[in-house]
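J.: My questions concern the predicted model and sequence given below.
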Amino acid sequence: MKCYGGNRLLKHWIGNTDGYRVYRYLKVLRYYEYWLNTSSQCCNPITKILHAIMTNYYKLKLSRKAGKYNINICRPNSVGYGFRATHINGGVIINCESMENYCVVNSGVVVGVKTGVERAPIIGNHVELATGCKVIGDVVIGDNAIVAPNSVVVKDVEQGTIVSGVPAKFLKTTRKV
């Protein structure tokens, strides 16, 4: 058993949770997005150089965190606020055109494009992607939808529905709150 003292013990306990790893990854992602988005607004050559350095620094840091934590969000500015990845042990790959606010993703989720298709999936607000589900191709998932575990979504999902299966089919509508 390793012997830790004071703050190191607390840091070891907190730093090894999935939630804290996702928090650290998203923090670096948001810094990268900030420097990437503000670099075009610079007019001073010194600040342009600073922005280029910081953008590349956070891009490198993001790729290192992606490899370390098995989480990969391929397109910056595609994930909205309130994003939650509850478990990341199986890896999470997100390559979507946009994922709106307050989406929940579990381990083993893959969101991406199909060969020969130009557009990536578009995911609405409050969508839950359960463990091991795949969203492939030019797909639109509506708000408040739930994709069941190990489902493969290749067609559009209506707002407020639950889908399951390979390929995913409509099961029922969710309760309105």
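T.: Thanks, I have the structure now.
J.: use CA for all of it now, contacts and neighbours both
T.: Fine.
J.: Helix, strand or coil: sort out residue 120 for me.
T.: coil (DSSP: H, G, I helix; E, B strand; the rest coil).
J.: and here's the other structure:
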Amino acid sequence: MQPIAKLLTWINFFLFGVEIASNCEIGSHFYMPHVSGTVIGAISIGHHVVIYHQVTIGAKEIMFEYEGRPTVGNHVFIASGAKVIGDITIGDGCVIAANSVVNRSTPVNSLLAGVPAKVLPLKKMPNARLFN
């Protein structure tokens, strides 16, 4: 089954411009509204995750093992151009701003912005939800 998964990964890359590692476990309701230039080399991605274009999620160093790769929690939003690299965990409910570079694990319900990304206050909006 692994060779078929790798073949489909490469076909997806050439047809749609997105690369998703064949070993990455992805939860339900995963959404990528614009896929161009996106690379996903995470260990796992939770459910209700939104990832925009030009996002890179992967290892800090060139390697072919899955150690040293990120884990993305549930209900996470990753904006365009963000980079999530290294052996880190993105907590549930996090929002990663456009063009941010996240290289440290993050607490739940955090807003991350900057290069390198810093944790900023995430204001709760009453009666509004980013995800279902």
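T.: Looks like it arrived, so ask away. Because the structure is a prediction, the values reported are computed rather than measured.
J.: Could you tell me whether residue 10 of structure 2 really is in a helix?
T.: Yes. The assignment for residue 10 of structure 2 is a helix, going by three-state DSSP.
J.: Nearest spatial neighbour of it, chain-adjacent residues omitted?
T.: Once flanking residues are discounted, residue 10 of structure 2 sits nearest to residue 19: 7.4 Å by C-alpha to C-alpha, 6 or more residues apart in numbering.
J.: any idea what that neighbour aligns with in structure 1?
T.: Structural alignment (TM-score structural alignment) places residue 19 of structure 2 against residue 72 in structure 1.
J.: Next, count neighbours for that match.
T.: Close neighbours of residue 72 of structure 1, defined as other C-alpha atoms under 10 Å, add up to 18.
J.: Provide the secondary structure category for it.
T.: Per three-state DSSP, residue 72 of structure 1 ends up strand.
J.: Now do the contacts for it.
T.: Counting by C-alpha atoms under 8 Å, 6 or more residues apart in numbering, residue 72 of structure 1 touches 66, 92, 93, 94.
J.: if you set the cut-off to 10 Å instead, what comes out?
T.: Contacts for residue 72 of structure 1 (C-alpha atoms under 10 Å, 6 or more residues apart in numbering) come out as 25, 62, 63, 65, 66, 91, 92, 93, 94, 95, 110.
J.: Tell me the spacing between residue 87 of structure 2 and residue 10 of structure 2.
T.: Separation of residue 87 of structure 2 from residue 10 of structure 2 (C-alpha to C-alpha, to the nearest Å): 24 Å.
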